[in-house]
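> Could you look at this predicted model? Sequence included:
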Amino acid sequence: MGQEAKTLPFFSPQIKVPATYMRGGTSKGVFFNLEDLPVQAQIAGDARDALLLRVIGSPDPYGKQTDGMGGATSSTSKTVIIAKSTQIDHDVDYLFGQVAIDKPFVDWSGNCGNLSAAVGSFAINNGLVNPERIPENGIAVVRIWQANISKTIIAHVPVTHGEVQETGDFELDGVTFPAAEVLVEFMDPADGEGAMFPTGNLVDDLVVPTDVVAAGVLKTTMINAGIPTIFINANDLGYTGAELQEAINGDPKALAMFEVIRAHGAVKMGLISHIDEAAGRQHTPKVAIVGGPVDYTSSSGKAILSTDIDVNVRALSMGKLHHAMMGTAAVAIGTAAAIPGTLVNLAAGGVDRESAANGHVVFGHPSGTLKVGAEAKFENAQWQVTKAAMSRSARVLMEGWVRVPGDTLK
């Protein structure tokens, strides 16, 4: 007897979208040219968010992002959209989306400083920069408009024989292999919507529940530079500032405590009106602990001596201690270190860092060290920073198409 053919249920076939998978600094993400996105996703809204969530593999209750391009960490659950710039004297517009791992949302509230290092390379490779601005051999200066926060970023991209040079001998702690150095400058990095110090103070008393600290108050420096960041003295929470990831990420009570602090700090900074809103704004603000320079062994086994660094900083991103340091938080660190009286400056020795160290600070993080510079000045009765700069590297990991089920955009 012949076997009867079965009628299979119809499911929308997959669609493919041109994309590039890139590492920038100590992060990696999926990069898109705006014009390559499906029409529905070329504008901000539910369709765009649905596409990016499916690309990355979120929300994933298992926390692994197995069915997507995400790497199940805040550093690897990222998306970028690049377009020819709508701004005068800029080459490209750069929009960053931090994709939640276990929740169905994309946070558009801030920038990714690490992936900023890859934007210039992507823009050149995809023909978004005027060829006249690209030398045959030398450094291409790519002017980037950071659309999330309405700020300018300048990427200095090495070019050899007319093509982006990605290989080199520049080593970046937190990245396994050396690559070409990319200098990234964050111009006027203070929050464009308000003051650098939203409360008007270099140090604030942040009221928190007594189960966080018995006194119910924490000394904090809250700054809008690079990304809104809340700095806390490490020893006020029982830490040294030299901890590695497991010391905090393996402690659910500690993670919950930091989230409570972050929520209360977000309210005091004026970013949200009630602590309950913090759950829907995971990308900002960041929370970090600072401590004086002490010896420790990095996550790679490298010995970091107290004489190698000015200060230790550990920062949390998307609810977990970062394996290295977010680029935007590094801008906040460099800026705060340059301003006498902040907790970061005091932990670094309380000196006028702009004149003592040419505006640079070297800080320790779980993967090693990083040097960041900032130009700060006191003008018109307030502190201003004209730019912050650091060296990163970037590399294309894969390019082609990313595929998602065709009903994703419905």
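Sure thing, it's come through. Numbering: from 1, shown residues only.
> CA atoms for contacts and neighbours, from now on please.
OK.
> where does G192 sit relative to L202, distance-wise?
To L202, G192 is 18 Å away according to Cα to Cα, to the nearest Å.
> More neighbours: which of the two?
A count of neighbours by other Cα atoms under 10 Å puts L202 above the other of G192 and L202, at 19 against 13.
> pretty sure that one is touching M222, no?
Yes. The pair L202 / M222 is scored as a contact, 7.4 Å apart, by Cα atoms under 8 Å.
> helix or strand right after the lengthiest helix in the chain?
Ranked by residue count and defined by DSSP state H, the top helix of the chain is helix 252-268. Next along the chain after helix 252-268, taking DSSP states H and E as the criterion, comes strand 286-291.
> so that next one versus helix 252-268, what angle?
Inter-element angle recorded for strand 286-291 and helix 252-268: 110 degrees (by axes from the mean of the first three to the mean of the last three Cα atoms, to 10 degrees).
> contacts for the following helix or strand past strand 286-291?
Using DSSP H and E, the helix or strand that follows strand 286-291 in sequence is strand 296-297. The contact list for strand 296-297, computed with Cα atoms under 8 Å, 6 or more residues apart in numbering, reads A242, A303, I304, L305.
> Remind me what whichever helix or strand comes after strand 296-297 packs against, helices and strands.
Toward the C-terminal end, the helix or strand that comes next after strand 296-297 (DSSP H and E) is strand 303-304. Helices and strands touching strand 303-304, by 3 or more Cα pairs under 8 Å, 6 or more residues apart in numbering; DSSP states H and E, are strand 296-297.
> Which of the contacts of strand 296-297 sits closest to K16?
Lowest distance from K16 to the contacts of strand 296-297 (Cα to Cα) belongs to A242, with 44.4 Å.
> Now do the contacts for that closest one.
Counted by Cα under 8 Å, 6+ apart, A242 has contacts G291, V294, D295, Y296, N312, V313, R314, G364, H365, P366.
> For the closest residue to P209 other than its chain neighbours, give its distance to K286.
Counting by Cα to Cα, 6 or more residues apart in numbering, P209 lies nearest to G216, which is 5.4 Å off, once chain neighbours are set aside. According to Cα to Cα, G216 and K286 sit 20 Å apart.
> also this one, for the comparison:
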Amino acid sequence: MTQIFIPAVFYRGGSSKGLFFHARHCPRDPAALERMLLSALGSPDPYGRQLDGMGGGTSSLSKAVIIGPPTHPDADVDYTFAQVAVDRPVVDWGANCGNLSSAVGPFAVDEGLVRAADGEALVRIHQVNTKKIIHARFPVRNGKAVTAGDAAVDGVAGTGAPIALDFLDPGGTVTSGLLPTGQVIERVEVDGRIFEMSLVDASNPVAFVAAEDAGLTGSEHPDAIEGNREAMTLLDRLRRAAGVRMGLGSTPDGVGLANPKIAVVSAPAPFVTLDGRTVGREAQDIAIRMLSMERAHRAVTLTGAMCLAVACRIEGSLPHGLCSRDAGTQAIRIGHPSGIVAAGATVFPRGEGWHVESGRVYRTARRLMQGEVAVAPFDGEGKP
């Protein structure tokens, strides 16, 4: 059957890229929608390159966003995120992408979904996957989002206009709470060994494990981590065991690909970034190497950085013990394979637990292409 064409915009948001669709252009049937997204991104691709679609062969480049009218009284738009697997026919709806969140506000303004006067715009975003509210603030000129500016994001070439993202009440996105098990430290058994981990759900659920416990230093490049099959197998088993503890599956095999993420954390140490720069110990407060969709991330997911900043402020947690200073109200400087990202969070004790009021990060975004993307027909009759 002949392919069909769907209006779409291709965006870079932070260190990710993805296809943005209006909800009105997408099929309502969930199965048809997933077929459309898989076709648009070029999945599944056993060669891992997504050459027959818009994906880039890694989890950070195999994403889609659907924007529609708000269904929350405190929002201007609804934002639904889809993580598309590269090598299998899987679309995961269980998480948010913090990086692509930075492009939602500019998309809404540029597409006329939100009117904004010149100056700083505020777009209130209802993140449907996590049922949370995000405030995006960014400059607008002549009714369009400004893209040029001096803000830099490690892992992204060049500079752009700054986009401030405030994640409101980000604890407990897809689990029961900020600390889904109620404990700041969980002892997880895998292969007869006990691993101390912190399981935290802020912006997205993340299972934190110490680098040395995983047989790593915490300063490795992503390719080195992926080449260590023993470590990759261990980290996947730890992630799945943690997912059961967090209520994301009744068995390890029942835990999905997207959540929880697993992050290897370590105390600050000098490392060389992917572009060859040397980052000193004094430039960072904690280091992270994160896995996403069974691949080592070349930077750090924005929601992962936010979750780590929150965890660093929870006394007794694994990240709190590895963080090099008590940052107080200052942003936590996080070392990752592409450089440094700063993430702030307001966290305080409440009752017998902890509460996170908000978290803030800065990103840049740019519209790369607009038009129509070719996809296979949604149904047997070739109709969208």
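Looks like it arrived, so ask away. Computed from a prediction, not measured in an experiment: that's the story for all the values here.
> what TM-score comes out when they're superposed?
The TM-score (TM-score structural alignment, normalised by the length of structure 2) is 0.96; 380 aligned residues with a Cα RMSD of 1.3 Å.
> thinking again about what came up before, ok, G216 and K286 of structure 1, which is more surrounded?
Regarding G216 of structure 1 and K286, a neighbour count based on other Cα under 10 Å identifies K286 as having more, with 26 against 13.
> What does the more buried one correspond to in structure 2?
By TM-score structural alignment, K286 of structure 1 lines up with K261 in structure 2.
> Give the helix, strand or coil label for the nearest residue to its match once chain neighbours are set aside.
Take K261 of structure 2 and drop its neighbours on the chain: the residue closest to it by Cα to Cα, 6+ apart is V206, 4.7 Å away. Under DSSP: H, G, I helix; E, B strand; the rest coil, the three-state class of V206 of structure 2 is strand.
> Check the alignment and tell me where V206 of structure 2 lands in structure 1.
So V206 of structure 2 corresponds to T229, using TM-score structural alignment.
> hang on, that match packs against M222?
Yes. Counting by Cα under 8 Å, T229 of structure 1 touches M222, with 5.8 Å between them.
> which one of those two has more residues nearby?
Taking other Cα under 10 Å, T229 of structure 1 and M222 do not tie; M222 has more neighbours (32 against 28).
> residues contacting that one?
Per Cα under 8 Å, 6+ apart, neighbours of M222 of structure 1: F197, P198, T199, L202, V203, D204, P228, T229, I230, F231, G265, M269.
> Identify the residues contacting the third one.
Residues in contact with T199 of structure 1 (Cα under 8 Å, 6+ apart) are M222, K268, M269.
> OK, contacts around the residue positioned nearest the centre of structure 2?
Nearest to the geometric centre of structure 2 sits C97, at 3.5 Å (Cα atoms, centre = their mean). When contacts are counted by Cα under 8 Å, 6+ apart, C97 of structure 2 touches F81, T301, L302, T303.
> hmm, back to that, how about the contacts of A242 of structure 1, which pair is most distant?
Farthest pair in the contacts of A242 of structure 1 (Cα to Cα) is D295 and R314. Separation: 14.5 Å.
> what about the helices in structure 1?
With helices called from DSSP H, structure 1 shows them at 46-56, 113-125, 245-249, 252-268, 327-337, 343-347, 353-356.
> which residues in structure 2 does the first one align to?
On the basis of TM-score structural alignment, helix 46-56 of structure 1 is assigned to residues 31-41 in structure 2.
> Going by neighbour count, which residues of the matching stretch are buried?
Using 16 or more other Cα atoms under 10 Å as the test for burial, stretch 31-41 of structure 2 gives A32, L33, E34, R35, M36, L37, L38, S39, A40, L41.
> Skipping adjacent residues, who's closest to the alignment partner in structure 1 of K132 of structure 2 in space?
Structural alignment (TM-score structural alignment) places K132 of structure 2 against K151 in structure 1. The shortest distance from K151 of structure 1 to any non-neighbouring residue, by Cα to Cα, 6+ apart, is to W145 (5.9 Å).
> Check the burial of that neighbour by counting its neighbours.
26.
> can you tell me how far it sits from I339 of structure 1?
Counting by Cα to Cα - W145 of structure 1 and I339 of structure 1 are separated by 26 Å.
> What of N233 of structure 1?
According to Cα to Cα, N233 of structure 1 and I339 of structure 1 sit 16 Å apart.
> With T199 of structure 1 instead?
Taking Cα to Cα, one finds T199 of structure 1 at 16 Å from I339 of structure 1.
> next one: E136 of structure 1
Note on E136 of structure 1: its distance to I339 of structure 1, by Cα to Cα, is 40 Å.
> Specify which residue of the two has the higher count of neighbours.
Ranked by neighbour count (other Cα under 10 Å), E136 of structure 1 and I339 place I339 first, with 27 against 15.
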